[in-house]
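Colleague: Got a predicted structure plus its sequence, pasted below:
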Amino acid sequence: MINFNGLLSSREEFRLSLNNRAFKYGDALYEDIKIAGGIILFWESHYFRLMASMRLLRMKIPAYFDMGFLEKEILKTCSIQKDEAHLIRLTICRKDSENLYAKEQNIDFYIETTCHVEAAYPAFKSLFEVDLYKDFYENASLLATINTSSNLIPILSKIFADENDLDECLILNSNKNVIGASIGNLFLVKGYSVLTPPAEDGCKKGILRNEIIKLIKKSALYQLEEISISPFELQNADELFLVHISYGIIPVSKYRKKEFNRQTADYILENLNLSIQEITKGK
């Protein structure tokens, strides 16, 4: 289903204007969201990230655009399909305009649903090989930390991975530090230390990244540090794993000639799913 400004339609019925600014100029942001057991997971975090992103892009936030309104619209979009869990993409863009500069900053919103996902994140069992993408670099800027519809570097990195029989490529910033991958945030494990790039390096401020940081900080086994990660450190790591709200945790099995274990990733996945159980049971 598609929800456009509160109006529901099927994907087949929905039509996008040629003057849509997301399509025409990449003038849009989006939020990937998971629903389990009728509960929007980590909804408050999603909402505040969305508001911060809209302010950064100088979009006009309507007075009615509060947490309750968006929650109702998201759940309304899912209500027709009776699956246990859903993936949602909430896209916000400035209203249609023929010109690059929009005189008005009013917005449209789109909510897309994807069904047939599990409430708990499944364990990723396949081998997963990565390398570096070095054709282009992301800027280490605040703009790089939000999800916009301008995603050329992640797209090109994924094409490069496919052309070289890799599962994914890691993306570098202009300082040549690793900031993540096209499919999510990066975590590196060395002994009992878990490292992840800081937002200042230009990594996405992913919601699942934040939740996993919280889980690690609560753990008595591991220490969490947000710190720049150089490509050299990848070779010395015990584990690498990628995270995203849509699929959970993907352990990396190989980077170049280095192979990794997955003990920490499995431990975090188990605790993440327990956290989701608590959220859905407490509804």
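Modeller: Yep, that arrived.
Colleague: Every contact and neighbour count from this point should use C-alpha atoms.
Modeller: Fine.
Colleague: burial count for residue 80?
Modeller: Burial of residue 80 is recorded as 9 neighbouring residues (other Cα atoms under 10 Å).
Colleague: any idea how far it is from residue 109?
Modeller: Residue 80 sits 19 Å away from residue 109, going by Cα to Cα, to the nearest Å.
Colleague: cool, residue 212 as well?
Modeller: Counting by Cα to Cα, the gap from residue 212 to residue 109 is 28 Å.
Colleague: What of residue 270?
Modeller: 34 Å.
Colleague: With neighbour numbers in mind, choose between those two.
Modeller: Shown here are residue 270 and residue 109; by other Cα under 10 Å, residue 109 has more neighbours (18 against 15).
Colleague: try this one side by side with the last:
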Amino acid sequence: MINFNGTLVSQDSNILVQNRGFLYGDAVFETVKIVNSKVLFLEDHYFRLMASMRVVRMEIPMNFTMEYFEAQLLSLTDKLGISGSARARITVYRNDGGYYLPVDRTVSFLVHATTLDAVLYSFDEKEYEVDLFKDFYITKQLLSSIKTTNRMLNVTASIFASENDLANCLLLNDTKNVVEAIQGNVFMLSGAKLITPPVSEGCLNGVMRKQVLGLAKTIEGLEVVEEIISPFDLQKADELFITNVIKGVQPITRYRKKTFKTDLSQKLVLKLNEVISLS
């Protein structure tokens, strides 16, 4: 028997009572974009999920190959009849039992998917204002670089952004340097130098981050580096943008009183779409 919203009900009626992902955030996840029944950047997503499971000492099933991972995602979108573009998330959680110490390290997973309007990445020309979120900080540790279901900082920052009419917030680490945005990695263009924080600063080891780093290095005359970004650097930047696998490249148009160009963002969106068209 449990108390659920003030009503006493059978414990068996609520599957979350022993779910470790719900109780302790004992879960990792991957969000992917699927285009025409193909998982974009499949290898990167799969190996990041495997690395995340190893970091938190989950037992990886022997059958959990890249082909199996892909099949589980596509079987759902096919069943849903999504033929164009979809957003799919797979959440892997340790099985029920124990308190902080799990009874065993075996896992289960859950996949859900929704339709996306566009197949290709688009360039958003709307105003996109951001500011710093300084209530809580990301710690510079390995756990910060993987996707766990403990995203309370991101949730709280999202509420802060909404309350202040911001499109997004930039998150800081415990040494007060800029790490990432609420839902993506951050890049800064200063002159002919494109900078993104290194993973060692506590940012997510983003799949789209990796793609953009590679594509940016093909642009002649552009220096691409992984370096620390301080809040003071933002005011001197020529361009700022956010990357994630669902949106692609999201240009930031305003930070406080500073407005930014979007030329490089537009160029990178075109290059991303070329990659998708050729794959």
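Modeller: The structure has been received and is ready for your questions. If you're wondering where the values come from, they're calculated on a predicted model, not measured in any experiment.
Colleague: What does the superposition give as a TM-score?
Modeller: Scored by TM-score structural alignment, normalised by the length of structure 2, the superposition of the two chains gives a TM-score of 0.92; 265 aligned residues with a Cα RMSD of 1.2 Å.
Colleague: buried stuff in the strand or helix carrying residue 74 of structure 1?
Modeller: Using DSSP states H and E, residue 74 of structure 1 sits in helix 67-79. Buried residues in helix 67-79 of structure 1, counted by 16 or more other Cα atoms under 10 Å: 70-71, 73-75, 77-78.
Colleague: of all the residues you listed, which comes closest to residue 52 of structure 1?
Modeller: The shortest gap between residue 52 of structure 1 and any of those belongs to residue 70, at 15.3 Å (Cα to Cα).
Colleague: Now which residue in structure 2 aligns to the closest one?
Modeller: With TM-score structural alignment as the criterion, the equivalent of residue 70 of structure 1 in structure 2 is residue 69.
Colleague: what sits against that match?
Modeller: Neighbour list for residue 69 of structure 2: residue 46 [criterion: Cα atoms under 8 Å, 6 or more residues apart in numbering].
Colleague: how about the strands in the stretch 151-283 of structure 1?
Modeller: Secondary structure of the stretch 151-283 of structure 1 (DSSP state E, counting those that start in this stretch): strands at 168-173, 178-181, 185-190, 193-196, 223-226, 239-244, 248-252, 254-255, 258-259.
Colleague: As JSON lines, those with distance to residue 115 of structure 1 and mean neighbour count would be great.
Modeller: Below are the strands of the stretch 151-283 of structure 1 laid out as JSON lines (distance: least, Cα to Cα, whole Å; neighbours: other Cα atoms under 10 Å):
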{"stretch": "strand 168-173", "distance to residue 115 of structure 1": "24", "mean neighbour count": "25"}
{"stretch": "strand 178-181", "distance to residue 115 of structure 1": "24", "mean neighbour count": "26"}
{"stretch": "strand 185-190", "distance to residue 115 of structure 1": "23", "mean neighbour count": "24"}
{"stretch": "strand 193-196", "distance to residue 115 of structure 1": "31", "mean neighbour count": "20"}
{"stretch": "strand 223-226", "distance to residue 115 of structure 1": "34", "mean neighbour count": "17"}
{"stretch": "strand 239-244", "distance to residue 115 of structure 1": "17", "mean neighbour count": "23"}
{"stretch": "strand 248-252", "distance to residue 115 of structure 1": "16", "mean neighbour count": "24"}
{"stretch": "strand 254-255", "distance to residue 115 of structure 1": "31", "mean neighbour count": "20"}
{"stretch": "strand 258-259", "distance to residue 115 of structure 1": "34", "mean neighbour count": "14"}
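Colleague: closest one to residue 124 of structure 1 among the ones you listed?
Modeller: Smallest distance to residue 124 of structure 1 across the strands of the stretch 151-283 of structure 1 (Cα to Cα): 5.9 Å, for strand 248-252.
Colleague: Run the chain-centre distance for the closest one.
Modeller: How far strand 248-252 of structure 1 lies from its chain's middle: 13 Å, per Cα atoms, centre = their mean, to the nearest Å.
Colleague: can I get the strands of the stretch 151-283 of structure 1 in CSV with distance to residue 20 of structure 1?
Modeller: Below are the strands of the stretch 151-283 of structure 1 laid out as CSV (distance: least, Cα to Cα, whole Å):
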stretch, distance to residue 20 of structure 1
strand 168-173, 29
strand 178-181, 28
strand 185-190, 29
strand 193-196, 36
strand 223-226, 38
strand 239-244, 27
strand 248-252, 31
strand 254-255, 40
strand 258-259, 45
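Colleague: Of all those, which one is nearest residue 208 of structure 1?
Modeller: Among those, strand 239-244 comes nearest to residue 208 of structure 1, with 5.8 Å by Cα to Cα.
Colleague: superposed on structure 2, where does the closest one end up, distance-wise?
Modeller: In the superposition against structure 2, strand 239-244 of structure 1 averages 0.5 Å from its aligned positions (mean Cα distance after the TM-score superposition for structure 1).
Colleague: what is the orientation angle of that strand with strand 185-190?
Modeller: Counting by axes from the mean of the first three to the mean of the last three Cα atoms, to 10 degrees, strand 239-244 of structure 1 lies at 160 degrees to strand 185-190.
Colleague: From what I see, residue 216 of structure 2 and residue 210 are in contact.
Modeller: No: using Cα atoms under 8 Å, residue 216 of structure 2 makes no contact with residue 210, being 10.0 Å away.
Colleague: Would you mind telling me which of those two has the busier surroundings?
Modeller: residue 216 (17 against 13).
Colleague: Not including adjacent chain positions, what is the nearest residue to that one?
Modeller: Closest residue in space to residue 216 of structure 2, ignoring its immediate chain neighbours: residue 224 at 6.9 Å, by Cα to Cα, 6 or more residues apart in numbering.
Colleague: If you count neighbours, what's buried in stretch 99-116 of structure 1?
Modeller: 107-113.
Colleague: Could you check the angle the helix with the most length in structure 1 makes with strand 239-244?
Modeller: Looking across structure 1 with DSSP state H, the single longest helix is helix 263-281. Note on geometry: by the same axes, to 10 degrees, helix 263-281 of structure 1 and strand 239-244 are set 30 degrees apart in direction.
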